[in-house]
Structures are given as C-alpha cells and as structure tokens.
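Student: Sequence first, then the predicted structure:
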Amino acid sequence: MIRKYQTNLRCAGCVSTLKPHLESLPGLKSWSADVDSTQKTLTVEGDESVLAQVPERVSAAGYAVLKELPTSLSLGMVSEAVTPVAPALPEPGAKTYLPLILILGYLLLGVAALEVAAGHWQPMRAMRNFMAGFFLVFSFFKLLNLRAFADAYAGYDIVAHRIYAYGFVYPFIELGLGLAYLADTPITPVNVNLITFFVMAISLVGVLQTVLNKKKIRCACLGTVFNLPMSYVTIIEDGLMLAMSLIMLIAG
C-alpha cells in the first residue's frame, strides 16, 4: 500500500532529520520526500498498520503531516521522487573541525596583534574585537549560499524551524553585530551585547536539543561550505559567545 501526505518539510536538512524516525519503523518498505513541490509531499509504502504510524513519526521528528493526498503512484515511482539529502556526515574529530579550528586560530592571532599594537592588554577590548571578527567571518560563510544555509538552519534552530524566513535574516543579524562591535560606538555597547546575548541564547537552545537528542545533522555555523557535524563543539562555540556577551553586559 502506498500513501502520500502533504507536510511542512522544507529542505534536505529536514529530510535528513526525518530519516532515522522513518527508517526505524518496522515494516516500512520505502519512503521518499519531495520538498521542491508546493505540497512538500511525503510518499510511503508499507502495510496499513505501519502507515498509520507515519504521522506520529513525522511529528516526533519535529514536523507535521498536514493532510493525506490522493495517489496513483506505481511502486516504481516511489524511489524516483526521493529528494537528495545532505552528504554523509564525517565522524567528529580534529580533522573534521580543522576549518573551524583555523578560523578561531586566525581570530585569536588577529586579536593578539591588535592588543600588541595598542601597547597594553585590555580584556574588554580583546573580547569586543574577537566578537567582531567572529560575526563578520561566520556571516560571510553563511552568505556564500544563503538559501542552502536557510535550509540547513531550519533543520535545528527553534526559530528558523517555525519561521523559515529567519534563516535568510540570521546571517545579516550576525553581519550587523560584527560591524557594531568593530565600530565600538560609545552609545550602544549595552544594546549590542544584549542583542548578542539573546541571539546566541536562542541559537544555543536548538543546538542543545539536537546534540542531546543525538540527531546526526549538519552544523550550519559556517554555512554549507564545509560539511561539519553538529556536536558538543557547536555547543562550546555558541556557549563561548553567549558567555562573552554576558561578561561584557555585566561589565557595562
């Protein structure tokens, strides 16, 4: 038996998130998703008792079956409609995260050079310059392929998951924060740190949910240029920026 559903799946990242939930369903013969169609169709094949559990599995993945659609698909068409999913994620390790390590290393060297040029060490200035560089560099990689980033980000961020357009806005928020930290305007540091705190706190919630639930999906912190898996490294990254913004907020 074949059934076809209209869903709110939006991207390859969504399909990747759904995959383990469906493939762990005993008796499900095959399934496919077409996120390019207007109805975001999900097609499944199996016994009626198995197919009755599909909406629940979709819900467990964080998405929804909106309604059942009429279908006249033959068995051969089921596998042809499959949406390509993201490449297999590498195992977490130093080599996997080398791009991230190099970027953070460059940022630290840049901050150190600025402090040497200033003639004395000032922790608040060093943190401000680091955060400026962080947001400018990370927003750059996200903007290289904005749509792909938005698709990946919707797979785990608690806001982008509900409001898809937020994924298109988020890199510009990071760009604005980076420029604000770089400009160091005297009348707005509290506002900038407050915005950063809330933005990173919201981001961290989605990352924590993904890692603690052991979902294997791509981290979009550097856009989709690099195939980085979501892990505790991402938690540390977001947590560090959250902590720095809080310290600067308290310091005034």
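Tutor: Here it is on my side, so go on. Residues are numbered from 1 along each chain as shown.
Student: contacts and neighbour counts: CA atoms only from here.
Tutor: OK.
Student: which residues touch Leu194?
Tutor: 245-246, 249 (CA atoms under 8 Å, 6 or more residues apart in numbering).
Student: Save those residues as TSV, and put in secondary structure too.
Tutor: As requested, those are exported to TSV (DSSP: H, G, I helix; E, B strand; the rest coil):
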residue	secondary structure
Ser245	helix
Leu246	helix
Leu249	helix
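Student: got a winner among the residues you listed for most neighbours?
Tutor: Ser245 (24 neighbours; other CA atoms under 10 Å).
Student: Let me have the contacts of Leu194 in TSV, extended by distance to Leu204.
Tutor: As requested, the contacts of Leu194 are arranged in TSV below (distance: CA to CA, whole Å):
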residue	distance to Leu204
Ser245	14
Leu246	14
Leu249	18
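Student: Distance from the chain centre to stretch 141-160, please.
Tutor: 6 Å (CA atoms, centre = their mean, to the nearest Å).
Student: quick one, what contacts the residue sitting nearest the centre point of the chain?
Tutor: The chain has Tyr153 as the residue nearest its centroid, 3.1 Å off, counting by CA atoms, centre = their mean. Residues near Tyr153 by CA under 8 Å, 6+ apart: 13, 160-161, 167, 219-220.
Student: Of those, which is the most crowded?
Tutor: Ranking these using other CA under 10 Å puts Ala220 first, with 27 neighbours.
Student: residues making contact with the helix or strand harbouring Arg57?
Tutor: When elements are defined using DSSP states H and E, Arg57 is found to belong to helix 54-60. If you take CA under 8 Å, 6+ apart as the criterion, helix 54-60 is touched by 18, 21-22, 64-65.
Student: doesn't Gly176 make contact with Ala132?
Tutor: No: in this structure, Ala132 is not within contact of Gly176 by CA atoms under 8 Å, at 9.5 Å.
Student: Please identify which of those two sits among more neighbours.
Tutor: Ala132 (24 against 17).
Student: does that one sit in a helix or strand, and which one?
Tutor: helix 123-143.
Student: From the contact counts, what lies against that helix?
Tutor: Helix 123-143 is packed against helix 98-118, helix 166-183, strand 221-224, helix 232-251, with contacts defined by 3 or more CA pairs under 8 Å, 6 or more residues apart in numbering; DSSP states H and E.
Student: this is the other structure I want to compare:
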Amino acid sequence: MATQALKRAELHRMVTAEHTCPYGLKALDLLKREGFEVDDHLLRNREEIDAFKARHHVDTTPQVFVDGRRIGGYDDLISFLGGTPKDKNTVSYTPVIALFSIAALMALAASWAAFGAALTVQAAEWFIAMAMCLLALQKLKDVEGFSTMFLNYDLLAQRWVRYATLYPFAEALAGLLMIAGIWMWLSIPLALFIGGIGAISVFKAVYIDKKELKCACVGGDSNVPLGFVSLTENLMMVGMAIWMVVKLAA
C-alpha cells in the first residue's frame, strides 16, 4: 500500500486532567500498527485545544498530519490507510451473532459443570432459555426504545400498547423458569403466547405486507432488519414450549 512508505506522522490529541480522548488513543494505536513513527502532541488544557483548533481551522480533535499534510480525524485516518470507517447506520448482524454465541457457550459450560459433558439435551434446552434471557436483557436496557420499535409490527402491541412494555419482562421470566425447570404451568403457555403472536406478527409484516423495518429483538437501538432473526427468536420460544410439553407427557 502506498501509504506504508510514509513512516512519520504527527498526531495532536486531547489529554487533560478531566478527559483523555479515546479516538486519539485509537489513532495513535492505528498509526503505530501501520508502521508510522508518531510525533504525539498532547493538548493538555482548554486553552491549548482552542488555540490548536483555531490555528488549523478544525472543530475536533484528534488531528493527524502525514508529510506535512493534514489527514483529519480518526475516521479520516482509516480512509487514508485504505480502510472503511464504521457507519453507525449500517445493517449489522454482529450483536445477534455475539448474543447467540455467548448463549451457546454458557449452555455448554453449564452442561459440563452439571453433567461432565457439554453436548447434552439439557445443554440444548439451556441454550434456548439463556438466549431468551439475553435477548430480554437487550430489550430491558432501553424498554422505551424497544417498545417504540416493537409497535411498528407487533399485532397485539398495536392493539394494547402496554404489551410492548411488558414483553421483555415476560420473555425474561419464561427463560429463567425454563433454566430452573420450575413452574412449567407458567413458562410453557407464556412462551407459546408471546412466541406465537410474535411469529405471526413478523411473518405478516415482512412476508405479507413487505415492510422494511428494523428488528426490535436485540433492543431499540438495533440496526438488524426485521425478518429471519426475529422470526427465529419467536419460533425458538414456541418450539421450546412444545418440546417441554412433550417431555412432560413422556
């Protein structure tokens, strides 16, 4: 890459008694990893920061200079080095992948601790129950934000608005009861109810009405599109409830 030949860079970043700019640290780390020798200039107080901004006609720090030319801030540095800055509005399945991966690992670890074996039927049951709890946790971080997004497509919530607020609590309760293996008389119908209505609502919104909406399954700040993920979450709850009924009947 052509920029790799430019081995010296100048970085101006804010480091005061009250605040160390995280993007300044990121810029410093990125420059070093790319092989640059960095002249690291620390802006220690408000007077130095304001004077630097006025001198270079910029509104923010950090600022990077390479070969005497101002590159800009952290995102500009990423672009200069041939990368693509992260767009907060970009669709991402990373939160969902991370959540289900952690749920799976927790279930396997719990199974190993309880039975001395990771791959058990109980591990599969715990995976679904723990995933429900983690999904509920994401919603409970911002119940108001979740409920607003949920109202875009859930059929019951659109008729009874309070249901959008109650949903994450119900999901968490069902998951916890399934992990504990108690009060099946409550956890089974609860999972069937919220999972069934959720699945129907998502299917109608996405596959019948063809709406392009964001999924509220991992919280109100999610950039995951409504569709497969949310449908899987709801069918997972329904499937778990049916499985528990079969177990009880056996």
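Tutor: Nice, I can see it. Since the structure is predicted, the reported quantities are computational estimates derived from the model, not experimental observations.
Student: So after superposing, what's the score?
Tutor: Here the TM-score for the pair of chains, by TM-score structural alignment, normalised by the length of structure 2, is 0.58; 159 aligned residues with a CA RMSD of 2.1 Å.
Student: For Ser203 of structure 1, state which of the contacts of helix 54-60 of structure 1 is nearest.
Tutor: Leu18 (20.7 Å; CA to CA).
Student: Roughly how far does that closest one sit from Ala165 of structure 1?
Tutor: Using CA to CA, to the nearest Å, one gets 21 Å for the distance from Leu18 of structure 1 to Ala165 of structure 1.
Student: ok, how many other residues are close to Val218 of structure 2?
Tutor: 23.
Student: Please apply the same query to Ile179 of structure 2.
Tutor: 18.
Student: for Trp160 of structure 2, same thing?
Tutor: So Trp160 of structure 2, with other CA under 10 Å, has 10 neighbours.
Student: Same question for Ala51 of structure 2.
Tutor: 12.
Student: residue range for the host helix or strand of it in structure 1?
Tutor: Assigned by DSSP H and E, Ala51 of structure 2 falls within helix 46-56. Alignment note (TM-score structural alignment): helix 46-56 of structure 2 is unmatched in structure 1.
Student: sorry, back to before: I'd like the contacts of Tyr153 of structure 1 laid out as CSV, including distance to Val207 of structure 1.
Tutor: Output for the contacts of Tyr153 of structure 1, formatted as CSV (distance: CA to CA, whole Å):
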residue, distance to Val207 of structure 1
Gly13, 14
Ala160, 12
His161, 12
Gly167, 15
Cys219, 9
Ala220, 10
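Student: from the residues you listed, which is closest to Thr7 of structure 1?
Tutor: For the contacts of Tyr153 of structure 1, the nearest to Thr7 of structure 1 is His161 (13.5 Å; CA to CA).
Student: Over to that closest one. Which of the three states is it?
Tutor: coil.
Student: residues in contact with whatever residue of structure 2 lines up with it?
Tutor: Under the alignment (TM-score structural alignment), His161 of structure 1 maps onto Gln158 of structure 2. Taking CA under 8 Å, 6+ apart, we find Gln158 of structure 2 in contact with 151-152.
Student: From Gln63 of structure 2, how far out is Gln158 of structure 2?
Tutor: 48 Å.
Student: where does Asp39 of structure 2 land in three-state SS?
Tutor: strand.
Student: Can you report how many residues lie near it?
Tutor: 14.
Student: quick one: secondary structure of the closest residue in space to it that isn't next to it in sequence?
Tutor: Counting by CA to CA, 6 or more residues apart in numbering, Asp39 of structure 2 lies nearest to Glu10, which is 4.7 Å off, once chain neighbours are set aside. Assigned by three-state DSSP, the conformation of Glu10 of structure 2 is strand.
Student: Residue in structure 2 paired with Phe197 of structure 1?
Tutor: So, by TM-score structural alignment, Phe197 of structure 1 is matched to Leu192.
Student: Could you name the specific helix or strand carrying that match?
Tutor: helix 184-203.
Student: conserved subset of the contacts of Leu194 of structure 1 in structure 2?
Tutor: Using both residues aligned by TM-score structural alignment, their matches' CA atoms under 8 Å, structure 2 keeps these contacts from the contacts of Leu194 of structure 1: Ser245.
Student: Tell me the one of the contacts of Leu194 of structure 1 nearest Pro189 of structure 1?
Tutor: Leu249 (8.1 Å).
Student: I'd say the closest one and Asn193 touch.
Tutor: Yes: here Leu249 of structure 1 reaches Asn193: they are 5.8 Å apart, a contact under CA under 8 Å.
Student: Now tabulate the helices and strands packed on helix 123-143 of structure 1 in CSV and tack on distance to Ser49 of structure 1.
Tutor: Shown next, in CSV, are these (distance: least, CA to CA, whole Å):
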stretch, distance to Ser49 of structure 1
helix 98-118, 46
helix 166-183, 37
strand 221-224, 39
helix 232-251, 38
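Student: Please identify the most buried of these.
Tutor: By mean neighbour count, with neighbours taken as mean count of other CA atoms under 10 Å, strand 221-224 ranks first of these at a mean of 23.
Student: contact partners of that one?
Tutor: So strand 221-224 of structure 1 is in contact with 138-139, 141-146, 148-149, 152, 234, going by CA under 8 Å, 6+ apart.
Student: Run the chain-centre distance for the helix or strand just after it.
Tutor: Going down the chain from strand 221-224 of structure 1, the next helix or strand is strand 228-229, by DSSP H and E. Remark: strand 228-229 of structure 1 is offset 10 Å from the chain centroid, using CA atoms, centre = their mean.
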